[in-house]
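# Here is a sequence with its predicted model. Questions after.
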Amino acid sequence: MRVTGFLRRQRRRQRGAAAVEMAIIAPVAFLLLIGIIEFSLVFFTTLVMQYAVREGARYAVTGRADQSPGERLNSVVAVIRNQSLGYYDSICTPLSVNGTVSSSGNAATVLGAPGDIVVLRVDCTWKLATPIVAAVFPNGVYKFAVAATMQNEQFYQ
């Protein structure tokens, strides 16, 4: 009987131990999980924008002789918008073509002539939601640039 009395007392002392352990571990585990999700979103966004700019560059180098230069530039931006899953308008600055921002450049020369090298670049800013992950980046913002370089096809003007 003495042994069972000892075991009962020990069992009583253990009640609530799991709740205390969970209270200590849960915040760390949730923070780690949220951090993994945040970093995943950052890398996903970078890859989506890289894909969108590459598709825009593929479209740009075809020349599209049936369009005026201004329409051609607008079509390239439209392709990037369509491929970016909506991120282009919310996180990106205007498209830069060969170092010239598309909104300020002359549309007739910005995309180049047949055989020219075309560089499309988009600068993006992603605001981080998690304070601890945001502390890793300057001002809590992840800034990145995506670019694609291709040579224009020998299209007819």
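Okay, I see it.
# from here on, contacts and neighbour counts on C-alpha atoms
OK.
# any idea how far the longest helix along the chain is from the chain center?
When secondary structure is assigned using DSSP state H, the longest helix within the chain turns out to be helix 17-60. Between the centre of helix 17-60 and the centre of its host chain there is 11 Å, according to CA atoms, centre = their mean, to the nearest Å.
# Show me what secondary structure element comes after it.
The helix or strand immediately downstream of helix 17-60 is helix 69-83, counting by DSSP states H and E.
# tilt between that following helix and helix 17-60?
In terms of direction (axes from the mean of the first three to the mean of the last three CA atoms, to 10 degrees), helix 69-83 departs from helix 17-60 by 160 degrees.
# Pasting the second one now:
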Amino acid sequence: MTGRKRQRASLHRQRGTETVEFAISATLLFLLLFGIIEFSVALYDKATLTNASREGARTGILFKPQPRDLATENAAIEQAIRDYAEQYLISLGGPAEMAIDIQRSDDTMPPGSDVTVIVDYPYQFLLLPSFIGTLGGILELSATTTMRAE
């Protein structure tokens, strides 16, 4: 066999290796890319929940004349949180299902008393749920804000 025939035979046997290499490296590249996107959205949602809990706490420390109606105030706090979350939260699976807990150091809310707002949100992965078996496809995001009435 001459040198050219050997070279042509060698090239013929290597046909398709680029495609296989691309398939392997592209899979890893796309997995990494979608992972970065997914966790970026989760971090954005965490920041949004923090801001939503702040909005709720601000609503809770507003001055109100006595006697205070805590049920109405709690409803206003929850509404402020839901309004903020609805506007900014990235939740492609429909409306955000949040658990909201409101705690007060004193029910009469004199100056110096605290309002604590805790918001829990189960973030569901959009693109990578099957690859994240240890998390079960859900990441619990939580935000807590405490503000003092002045």
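Received the coordinates, thanks. Not measured: the values here are computed from a predicted model.
# For the two chains, what TM-score is obtained?
With the length set by TM-score structural alignment, normalised by the length of the second structure, the two chains reach a TM-score of 0.74; 140 aligned residues with a CA RMSD of 3.0 Å.
# List the residues that contact the most centrally placed residue in the first structure.
Centre of the first structure computed as the mean C-alpha position; nearest residue by CA atoms, centre = their mean is Thr45, 2.0 Å away. Applying CA atoms under 8 Å, 6 or more residues apart in numbering to Thr45 of the first structure gives the contacts Tyr87.
# cool, and Thr116 of the second structure?
When contacts are counted by CA under 8 Å, 6+ apart, Thr116 of the second structure is found next to 57, 102-104, 144-147.
# if you set the cut-off to 6 Å instead, what comes out?
Under the criterion of CA atoms under 6 Å, 6 or more residues apart in numbering, the neighbours of Thr116 of the second structure are 102-103, 145-146.
# Check Pro111 of the second structure too.
With contact taken as CA under 6 Å, 6+ apart, Pro111 of the second structure is in contact with 149-150.
# Without its sequence neighbours, what residue ends up closest to Val53 of the first structure?
Once flanking residues are discounted, Val53 of the first structure sits nearest to Ile80: 5.7 Å by CA to CA, 6 or more residues apart in numbering.
# Could you list which of the contacts of Thr116 of the second structure belong to strands?
Assigned to strands by DSSP state E, the following of the contacts of Thr116 of the second structure qualify: 102-103, 145-146.
# Mind giving me the ChimeraX command for buried ones among those residues?
What follows is the ChimeraX syntax selecting those of those that are buried according to 16 or more other CA atoms under 10 Å:
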select :102,145,146
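# Out of the ones in strands among the contacts of Thr116 of the second structure, which comes closest to Phe34 of the second structure?
Comparing these against Phe34 of the second structure with CA to CA places Thr145 closest, at 31.3 Å.
# what does the closest one align to in the first structure?
In the first structure, the residue paired with Thr145 of the second structure according to TM-score structural alignment is Ala148.
# Tell me how far its match lies from Ala135 of the first structure.
Here the criterion is CA to CA, to the nearest Å. By it, Ala148 of the first structure lies 30 Å from Ala135 of the first structure.
# Name the residues that touch stretch 74-94 of the first structure?
Applying CA under 6 Å, 6+ apart, the contact partners of stretch 74-94 of the first structure are 48-49, 52-53, 56, 60, 123-125.
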